Structures are given as structure tokens and as C-alpha cells.
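**Student:** Sequence plus predicted model, see below.
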Amino acid sequence: MTDFPGAPTGPSNGPRLRVLAAMSGGVDSAVAAARAAEAGHEVTGVHLALSGNPQSFRTGARGCCTLEDSRDARRAADVIGIPFYVWDLAERFREDVIDDFVAEYAAGRTPNPCLRCNEKIKFAALLDKAIALGFDAVCTGHYARILEGPTGTRELHRAVDAAKDQSYVLGVLDAEQLAHALFPLGDTTKDEIRREAERRGLAVAKKPDSHDICFIADGDTQGFLAKHLGTAAGDILDADGSKLGEHDGAYGFTIGQRKGLRIGRPAADGKPRYVLDISPVNNTVTVGPVEGLDVLALTAIRPRWCEGRPPAAGAYGAQLRAHGEEVPVSAEVVDGELRVRLERAVRGVAPGQAVVLYDGTRVVGSATIAATERGPVGVDPVAADIG
């Protein structure tokens, strides 16, 4: 599969492909579908019904699984002039994304459901069904690029618009999935996409982006987890083991959290305390000074390599959050596990998150953080969003 005319993210001067365009109801996926159709491909739009009980309307800019979104996607398909269907993947989404999300928090880890959705839903369940129906590729509105490598292989790269780059959440894709993926927006900025949508007459041109976790429409993650896991009172401990307070469930905390700790007394130095550790075994949450969050090394499991093979040991860039800063690291694969040593400390790194490796703009692959190694105080840390 080669590239779109004038852009490095889709077919050019190649065969006319049968393309299934995943249309969420937002502006990005609508323009992506329009570009694929304009490139001469036979495009069919599909909206994934992922909620077992969808709301009629969005709550602000949250979510992407409402009836309103489905209707917006259908209207966009009509304007583009392509067939449109709604596929019910709610049960698969519940099993592979929502249940996994709840189980990870129950185990004291912090998952990223967007990576899980891309891996298990958009590029597994959806792609498998598309291939079975005779489609050649799945097209989405992700901001990322697919470029041809030196040996003719397809490589996943960062988008041109660094502020919108979504290559981090696509780092779970393997070579076979990338062989059937189209990302037509990777060479364009978000502002340009909105202007293009207006020129194309797409009503979603000014529709706000979805944020946060799509299946938690009100943004109350702690309330969502409490509903699924119930309350389980436990202790909040200082780093020396002394009790500072109580909580209703360790799942309601994440590594690096500062707000909402409900600690009875201030620290001796008067400085804020942060969640340093979550133990589901004894249901305790340990807090301490921000320096206790400094991580200099990590071990990650269940690696997935974009080119189908583990990378050679050496220097790479690593991203640890969806919108986090890339950090220089040395990395190697040992007995199937990814071992990463950071050149400077990073704060707010939690088991369950993904580490995605980069070689320049190229995505090498990703793995799930299983353990971290804390560094000494005062090692010029990169501050993560831990407020």
C-alpha cells in the first residue's frame, strides 16, 4: 500500500482500494473519510456503537458514543457520498476495554483505555471484520503518518502537528495491522482540518473534540470505579508507615496524585504530599514528598513491535503519557521484557501505563509498564502532569 497523492499517509498511483472508514461523528474522522474517497478509493463509512446504553447527547465535549455522534457521522457520510452503516461492538468493547479498565484499577495499576481500544477494537475486531468482508484497509482520523521505510516496509511516524500527534496511542499496532491502516490526517494541522471540513460542507467542522475517557461521559472516573468495585476502606500511610488517614478504595488513586487525598495533618515541612504507591494486597495508599516520584528506570511487559520484531539495544526516545514529553533513554529487550533506563528522572510514572519507544519520529513499539525504579532526590526530573 503506497501513499495518498501529495501526502505521506495513504495510496498514490496505486490500486483502487476498498476502504472501511471508521467515523466517530467528529471532524477528524469525517475529513479522513472524505480524503480517502477523494483519492479514488471505494470508501464505506461505519460508526462503531460502543455503548450498551448510549445517551442522546454529549455531556459537554466528553465522549464519542452518543446517538448524536452516530447521526453526525451519518450526515457526514451523506455529504461525502459514501455508504454508511452502524456496527454494534458494545459487547466486545465492554469485555476488552471497560472490563479491562476496571480490573487494572482494582489491581493498583493505571491503564490507558485508548491504547486498549485501538489494539482490541479499531485494529482487531473492526479490522478483522473488514478483512473478512473484503476490505483492503481501515481508515481513521488519527493524527499519525505511515511512511515507507528503506526496505519498503510501512513505518508508523509522528504527525506533523505535534500538539495533536496520536502516535502514542497507536504504538500497540503491529506490522500486520499497519499494513491495513490509513491515517490521512498525519500531514495536516487541526486548524487546517477544520477549515477543510468547512470547505467540504461538513456540519461537524466546528464540533468540539472529545476528551478524557469516552465511556465515562461525566468525567468522574472515581465515581465510575466505585460503582463497579464498591467501597473498600483502607489506610493512607506516610512513607515511614504511619497512618495519616483513610480512603474508600485504593482504586480511586493514581501514582502522582496530589488532590483529594483527605490527609488529616500536614507534612512536617509543610509541603504537599503525593501518592507514591498503591497496594491492592493490603488496600493501602502510601504518600510522600514529590521527590519520591522520581523514576529513573522501568520494566515493561507484553511488548508489541510495529515492525514485527524487537528492536536492537540502544538509544531511543520514550513517551510515557499520551501528551507527555519524549525522554531520551537506553532500552533493550531481555527475556521478552523491555528494560528502559531514562537519562533523567520522570515523575508520575505508574504501572499499567504504556511506554512507547521512538527512533526519531518513527514509532518502534510499546509495552505495558510493570515496575519502576525510583531515583535519588534531586536528579533534574521531568515533571509530569501530577497536579
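**Tutor:** Received the coordinates, thanks. None of the values given here were measured: they were computed from a predicted structure. Numbers count the residues shown, from 1 in each chain.

**Student:** all contacts plus neighbour counts: C-alpha atoms, from now on.
**Tutor:** Noted.

**Student:** Would you map the helices across this protein?
**Tutor:** 27-38, 67-80, 90-93, 99-106, 113-117, 126-132, 167-170, 175-178, 190-199, 221-229 (DSSP state H).

**Student:** The first one vs helix 67-80, what angle?
**Tutor:** Meaning helix 27-38. 30 degrees (axes from the mean of the first three to the mean of the last three Cα atoms, to 10 degrees).

**Student:** Please name every helix or strand in contact with helix 27-38.
**Tutor:** strand 18-22, strand 42-49, helix 67-80, strand 137-139, helix 190-199 (3 or more Cα pairs under 8 Å, 6 or more residues apart in numbering; DSSP states H and E).

**Student:** where's Thr299 relative to Asp212, distance?
**Tutor:** 27 Å (Cα to Cα, to the nearest Å).

**Student:** from the middle of its chain, how far away would the longest strand seen in the chain be?
**Tutor:** Secondary structure assigned by DSSP state E gives strand 362-374 as the longest strand of the chain. Taking the mean of its C-alpha atoms, strand 362-374 sits 14 Å from the chain's own mean (Cα atoms, centre = their mean, to the nearest Å).

**Student:** quick one: contacts of it?
**Tutor:** For strand 362-374, contacts defined as Cα atoms under 8 Å, 6 or more residues apart in numbering pick out 155-158, 167, 171-174, 292-307, 311, 338, 349-358.

**Student:** what ranges do the strands span in the stretch 151-300 of the chain?
**Tutor:** 154-158, 181-182, 234-238, 243-247, 274-279, 284-288, 295-305 (DSSP state E, counting those that start in this stretch).

**Student:** closest one to Tyr85 among those strands?
**Tutor:** strand 181-182 (19.1 Å; Cα to Cα).

**Student:** helices and strands around the closest one, which ones?
**Tutor:** strand 137-139.

**Student:** Go through the strand it packs on and flag the buried ones.
**Tutor:** Across strand 137-139, burial judged by 16 or more other Cα atoms under 10 Å covers Ala137, Val138, Cys139.

**Student:** Relative to Ala144, how far out is the second one?
**Tutor:** The reference is to Val138. The value you get for Val138 to Ala144, if Cα to Cα is used, is 14 Å.

**Student:** rewinding a little: turn the helices and strands packed on helix 27-38 into CSV, including distance to Pro266.
**Tutor:** What follows is these, written out as CSV (distance: least, Cα to Cα, whole Å):
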stretch, distance to Pro266
strand 18-22, 50
strand 42-49, 47
helix 67-80, 46
strand 137-139, 52
helix 190-199, 44
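
**Student:** Now Ala61. Nearest residue, chain neighbours left out?
**Tutor:** Nearest in space to Ala61, with sequence neighbours left out and distances taken as Cα to Cα, 6 or more residues apart in numbering, is Ser210 at 5.0 Å.

**Student:** Structure two is appended below for comparative analysis:
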Amino acid sequence: MRVLAALSGGVDSAVAAARAVDAGHDVVGVHMALSRTRDQFRTGSRGCCSIEDAGDARRAADVLGIPYYVWDLSERFEETVVADFVAEYEAGRTPNPCVRCNEHIKFATLLDKAVALGFDAVCTGHYARIETRPDGTRELHRARDLAKDQSYVLAVMGPERLARSMFPLGDVATKEETRAEAAARGLSVSAKPDSYDICFVADGDTQGFLRSRLGSQPGEIVDGSGVVLGQHDGAYAFTVGQRKGLSIGRPAADGKPRYVLSVEPVDNRVVVGSADELAVQAVQADRAVWFAEADGSFPCALQVRAHGDAVPAHATVQDGVVEIALDQAGALRGVAPGQSAVLYDGTRVLGQATVTAALRSSGATSGLVR
């Protein structure tokens, strides 16, 4: 097959491309330039879009003996990922930019362009497995190394794009195995640190980034009864479950910490309460993407964070809306609108949807939090 290998400049994508070459595929490497303002060097940069990364990707391609290109997708990235990130926070929701990047860039723009150029598949360094059933249906599963599993952020891609994807690292036992393989192959990125946090927020200061885009928007921090406890400089800087940065001068009656229960963008208010009030008993979601037939009610496991645990639940699908009731109320805390809800059956991904509301399971203010 003709395979386009996405080379980020990290060790995972380099080893994935090497394995595709070993499998006998006709492989071409491509690095996606996603930001016009990325840091020139990785020092102080916590993401994966530095110019240094592009150079590391080129050197990996040279070692593998494959053609290498850089595709400028920065305009598309700004329009679909960065703009969505800012708009979601401004609307009081909590987006996951990695999910949106996989949806709009890696498995939409990149894959569509690859197919148009005659490639059969796109190969990436994601940790996830693809299993093929006897009837030819492809299933997305968790990686063998659960600590590195990335099926959560891949669930948005859908079955059609999964059919043209390759994840050669899905069966790797540990990240150390990947690094050892890279070193044995003579890849200089074998000891390169992992990228983390949001790639377009190089210094890790998400609030500062949002403030630079949205400006100062002072408002009130209140409790569930509407009593004003403090002030904020922008409700967009807060998310459900957050504790740090509230700067509330008045202590709670019970002396316990307070957390963000909801963000109300219309009134520019942040509502806070106790940890117990964050407990959730059900989640509502829409814009679902399914890898399996989904109708009526069925048991599943629900995961709402990339590195969170999946908890037993039952999902009901009706008129495009997914209602997910937890088998044990309070098994999840602080679920926010905008988060990605991924449903599993064991290791298999059943589908993904975007959280629109969460029903809290306790406290005087329990109800739908939007």
C-alpha cells in the first residue's frame, strides 16, 4: 500500500513510520506545520509544533530512507482547532483540542489530502489498536499499554476514516519499548521528551492565552444561593471542577475547599460549591459518532477525560441525543459541557459524543448543569 506517515518529530511517529516501512509499504513522510507563531526551539515549549520538531521529523525520514515533505496546515488549524477552543471556553464549555485536532486535521484534512494524492492510508504514532472482524468491519480498541492508550482522543474519527488509518504502536507493551526500538534503529529522537499540554499554548498558560484572545471580562463568583463571594477577570478562564485560581476571600461555612460547579457565560458568573456537589449521576451528549450499531439502551463504560477512568454505565440513544446513566451515582465528578464522552465495551470503542449537560447526584443545587 501507499502510506502517508505523519511525522510529528517525536519518537512515536518515527517508530510507527519505521514499522510501516518494515511491513513493505511504500511510505512517504509528512510533517504538519500547524502554527505560524510556534516557538523556534523546543526550550520552554511544551507542545509538538516547534521548528525543532520539523527538523527532527526530517532527520527521522532521512534515517528511514523515505521522502519527506512539510505541509502548511496552519490556516486550517487556526480555523478549526484554535478558534473552536476559544469559542468553546467563551461559551462556558470545556473543549479538548486534541480531540478536535484528530477530527479536523489528522483524520480529515490530512487524510482527505492523502487520499486525493493516491495514498491508501495514513500512519500515525497513536497508541491504539485496530481489530478486523471476519466480515471485514474494523474496530477501534484500546492500546495494549493502557497507560499510553489514546483511543479516547481518536474516537471522534469514525469508522470511514478508521478504514484508512494505521496505528503500528497499538501492540507495544510500554513506551520504553518504543524508545529502545528507536535507539536500535539509529533514530535520534529515541530519548526526546514527550510533548504534553496544548501545542498552541507553548508556555502552558491557558488562562493567559484565552485572555490575550478574549480580553478582560470582570464578573462575579457566587455560591449556589447567589451570594457574591469574589470577582473574576473572565468566566471563560474557569471550568467545572476547578479549585485553583478562585481567589475567594470568604471561607466556606464548613471550612472545606470550594470548586467551580458551573460557568454562566450569559451572566458572566462562576458558580462554586463543595466537592460533593460535583458528583454526577447522568450525562447528556449529542453530535455522536458511532463505530457500532447504537439504538435503544445498552450497557457500556463511560470515559470523559483522556487520562480518566472508564466507569460502568447504561446509554440510551434517541433522536440524536445520548443519555448516559452511571451505574453508581458519583462515580464521576466535575463533568463539564464540551467534554468528549467516549463509550466502551471492554477495550472496544463503541462511539463518541460531546457532553451538553450533566445531572448532579447530590447537593441543594443538583440538576442539569449547562
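**Tutor:** Yes, it's here. What you see is a predicted model; the values in this text were computed from it and never measured.

**Student:** where does the TM-score land?
**Tutor:** TM-score for the superposed chains, counting by TM-score structural alignment, normalised by the length of structure 2: 0.96, backed by 360 aligned residues with a Cα RMSD of 1.0 Å.

**Student:** quick one on the thing from earlier: can you put the buried residues of strand 137-139 of structure 1 in a markdown table and add distance to Glu38 of structure 1?
**Tutor:** A markdown table is the format used below for the buried residues of strand 137-139 of structure 1 (distance: Cα to Cα, whole Å):
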| residue | distance to Glu38 of structure 1 |
| --- | --- |
| Ala137 | 16 |
| Val138 | 16 |
| Cys139 | 13 |
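
**Student:** wait, which of the residues you listed is closest to Ala205 of structure 1?
**Tutor:** So of the buried residues of strand 137-139 of structure 1, ranked by how close each gets to Ala205 of structure 1 (Cα to Cα), first place is Cys139, at 18.8 Å.

**Student:** Map that closest one across to structure 2 for me.
**Tutor:** In structure 2, the residue matched to Cys139 of structure 1 (TM-score structural alignment) is Cys123.

**Student:** Arg18 of structure 1 now?
**Tutor:** Aligned against structure 2 - with TM-score structural alignment as the criterion - Arg18 of structure 1 pairs with Arg2.

**Student:** Let me know whether its match touches Asp120 as I believe.
**Tutor:** Yes: Arg2 of structure 2 lies in contact with Asp120 (Cα atoms under 8 Å); the separation is 5.4 Å.

**Student:** follow-up on the earlier one: could you find the counterpart of the residue nearest to Ala61 of structure 1 in structure 2?
**Tutor:** Per TM-score structural alignment, Ser210 of structure 1 is aligned with Ser195.

**Student:** That match and Ala306 of structure 2: what is the separation?
**Tutor:** 15 Å.

**Student:** Now for the equivalent of Glu277 of structure 2 over in structure 1: which residues touch it?
**Tutor:** In structure 1, Glu277 of structure 2 lines up with Gly292, judged by TM-score structural alignment. Applying Cα under 8 Å, 6+ apart to Gly292 of structure 1 gives the contacts Leu276, Arg374, Val377.

**Student:** 10 Å instead?
**Tutor:** Counting by Cα atoms under 10 Å, 6 or more residues apart in numbering, Gly292 of structure 1 makes contact with 239, 256, 273-277, 347-348, 374-377.

**Student:** With Gly241 of structure 2 instead?
**Tutor:** 258-262, 272-275, 277-279, 333-336.

**Student:** Residue in structure 2 paired with Ser70 of structure 1?
**Tutor:** That one, Ser70 of structure 1, aligns with Ala54 by TM-score structural alignment.

**Student:** from memory that match sits against Leu7, does it?
**Tutor:** Yes: in this structure Ala54 of structure 2 lies within contact range of Leu7 using Cα atoms under 10 Å: 8.3 Å.

**Student:** any common contacting residues for the two?
**Tutor:** Val30, His31, Met32, Ala60, Tyr69, Val70.

**Student:** Kindly provide the distance from the aligned residue in structure 2 for Asp238 of structure 1 to Ile248 of structure 2.
**Tutor:** Asp238 of structure 1 maps onto Asp223 in structure 2, with residues paired by TM-score structural alignment. Distance, Asp223 of structure 2 to Ile248 of structure 2, by Cα to Cα: 11 Å.

**Student:** Among these two, which residue is more densely surrounded?
**Tutor:** Asp223 (21 against 16; other Cα atoms under 10 Å).

**Student:** residues contacting that one?
**Tutor:** If you count contacts by Cα under 10 Å, 6+ apart, then Asp223 of structure 2 has 229-230, 252, 258-261, 270-274, 365 around it.

**Student:** at 8 Å what do you get?
**Tutor:** Leu229, Val271, Val272, Gly273.

**Student:** Could you measure from the first one over to Ala235 of structure 2?
**Tutor:** So that's Leu229 of structure 2. 14 Å.

**Student:** Between those two, which has more neighbouring residues?
**Tutor:** Ala235 (28 against 18).

**Student:** what's the counterpart of the more buried one in structure 1?
**Tutor:** Per TM-score structural alignment, Ala235 of structure 2 is aligned with Ala250.

**Student:** from memory that match sits against Pro280, does it?
**Tutor:** Yes: look at Ala250 of structure 1 against Pro280 with Cα under 8 Å: they come within range, at 6.7 Å.

**Student:** where do the contact lists of those two overlap?
**Tutor:** Ala106, Gly108.

**Student:** picking up where we left off before, for Ala232 of structure 1, find the nearest of the helices and strands packed on helix 27-38 of structure 1.
**Tutor:** strand 42-49 (33.1 Å).

**Student:** Relative to structure 2, which residues correspond to the closest one?
**Tutor:** Using TM-score structural alignment, strand 42-49 of structure 1 pairs with 26-33 in structure 2.

**Student:** still on that earlier bit, settle it for me: which of Ser195 and Ala306 of structure 2 has more neighbours?
**Tutor:** Shown here are Ser195 of structure 2 and Ala306; by other Cα under 10 Å, Ala306 has more neighbours (18 against 14).

**Student:** surely that one meets Leu154?
**Tutor:** No: Ala306 of structure 2 is beyond contact range of Leu154, at 10.1 Å (criterion: Cα under 8 Å).
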